[in-house]
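S.K.: need a structure here:
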Amino acid sequence: MIKCDWCFSPQAEQGKNTVYWELPDGSRAIEIINSPCVICRKCGMTYQEENIIEQIEEQLLLINTSLLEKSITFSELMKQPRLLKRNYFKFD
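M.R.: Just a heads-up that it's a prediction; the model follows:
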């Protein structure tokens, strides 16, 4: 059971949606299709959980974003080869 982070209703479920993300260098935004999300049937909120946000931001930081098209699926984004194995600036 998932509880909505906004209204705390137990009527939330896993889903997928399209999000738009600014690249770390601020040069442009990309469309990420089929991104995992939470959809609340009570309040109507659709949002990415913190772990998904961290995955997207870390991946965009560690890949060559100049090779990305304007639109990409979440799974294709996560498969992009990394320039570094991990984020060496993340200390937790």
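S.K.: contacts and neighbour counts: CA atoms only from here.
M.R.: Noted.
S.K.: Looking at this structure, which helix is longest?
M.R.: Across the chain, the longest stretch assigned as helix under DSSP state H is helix 50-62.
S.K.: now the helices for this structure?
M.R.: Along the chain, counting by DSSP H, helices occupy 50-62, 74-79.
S.K.: Against which helices or strands is the longest helix of the chain packed?
M.R.: Applying 3 or more Cα pairs under 8 Å, 6 or more residues apart in numbering; DSSP states H and E, we find helix 50-62 packed against helix 74-79.
S.K.: how distant is the helix it packs on from the center of its chain?
M.R.: Centroid displacement of helix 74-79 relative to its chain, using Cα atoms, centre = their mean, to the nearest Å, is 10 Å.
S.K.: again with stretch 24-42
M.R.: For stretch 24-42, the distance to the chain centre is 5 Å (Cα atoms, centre = their mean).
S.K.: One more, so I can put them side by side:
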Amino acid sequence: MDTCTWCEVTGVVLGSGSVFWELPDGTKAIEILNTPTYTCENCGAVYQSDETVKQIEDQLFLISTVDLSKTVDYQDLMKMKRLLKRNYFDFS
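M.R.: Prediction:
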């Protein structure tokens, strides 16, 4: 991904950062640290790839979020035990 999704100018840098996510059941929002993040040097937009967004949403849907703390590291979140093998409700 070399071109910014927002301004369509070349100059996107891959890094990591914190993102805030609402749980699928709407009970709370969490902060996910060290999430793969793109930053545009031209317009300053900071965003995640569609693939990263889907991975986070699927994982939050597939794990027990009852005991999930308000802050979690991205890698730790992705390693949490799933209740289902995959998101059977995703028809995309």
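S.K.: Quick TM-score on the pair, please.
M.R.: With the length set by TM-score structural alignment, normalised by the length of the first structure, the two chains reach a TM-score of 0.95; 92 aligned residues with a Cα RMSD of 0.9 Å.
S.K.: can you pull the contacts of Ser92 of the second structure?
M.R.: Not one residue lies near Ser92 of the second structure by Cα atoms under 8 Å, 6 or more residues apart in numbering.
S.K.: I'd like the distance between it and Asp50 of the second structure.
M.R.: Distance, Ser92 of the second structure to Asp50 of the second structure, by Cα to Cα, to the nearest Å: 13 Å.
S.K.: would you list every one of the strands in the second structure?
M.R.: Under the criterion DSSP state E, strands of the second structure are mapped to 12-22, 29-40, 46-47, 71-73.
S.K.: tell me the most buried of those strands?
M.R.: The highest mean neighbour count among the strands of the second structure, using mean count of other Cα atoms under 10 Å, belongs to strand 46-47: a mean of 20.
S.K.: Distance from the chain centre to that strand, please.
M.R.: From the chain centre to the centre of strand 46-47 of the second structure is a distance of 11 Å (Cα atoms, centre = their mean).
S.K.: Which other helices and strands does that strand contact?
M.R.: The contact analysis (3+ Cα pairs under 8 Å, 6+ apart) places strand 46-47 of the second structure against strand 29-40.
S.K.: if we can go back for a sec, quick check: the longest helix of the first structure compared with the second structure, mean distance?
M.R.: Here the mean offset of helix 50-62 of the first structure against the second structure after fitting is 0.4 Å, by mean Cα distance after the TM-score superposition for the first structure.
S.K.: Which residues outside that helix are in contact with it?
M.R.: In this structure, residues lying in contact with helix 50-62 of the first structure by Cα under 8 Å, 6+ apart are Leu23, Pro24, Pro36, Leu77, Met78, Arg82, Leu83, Leu84, Lys85, Arg86, Asn87.
S.K.: and what of stretch 1-19 of the first structure?
M.R.: By Cα under 8 Å, 6+ apart, the surrounding residues in contact with stretch 1-19 of the first structure are 31-43, 45.
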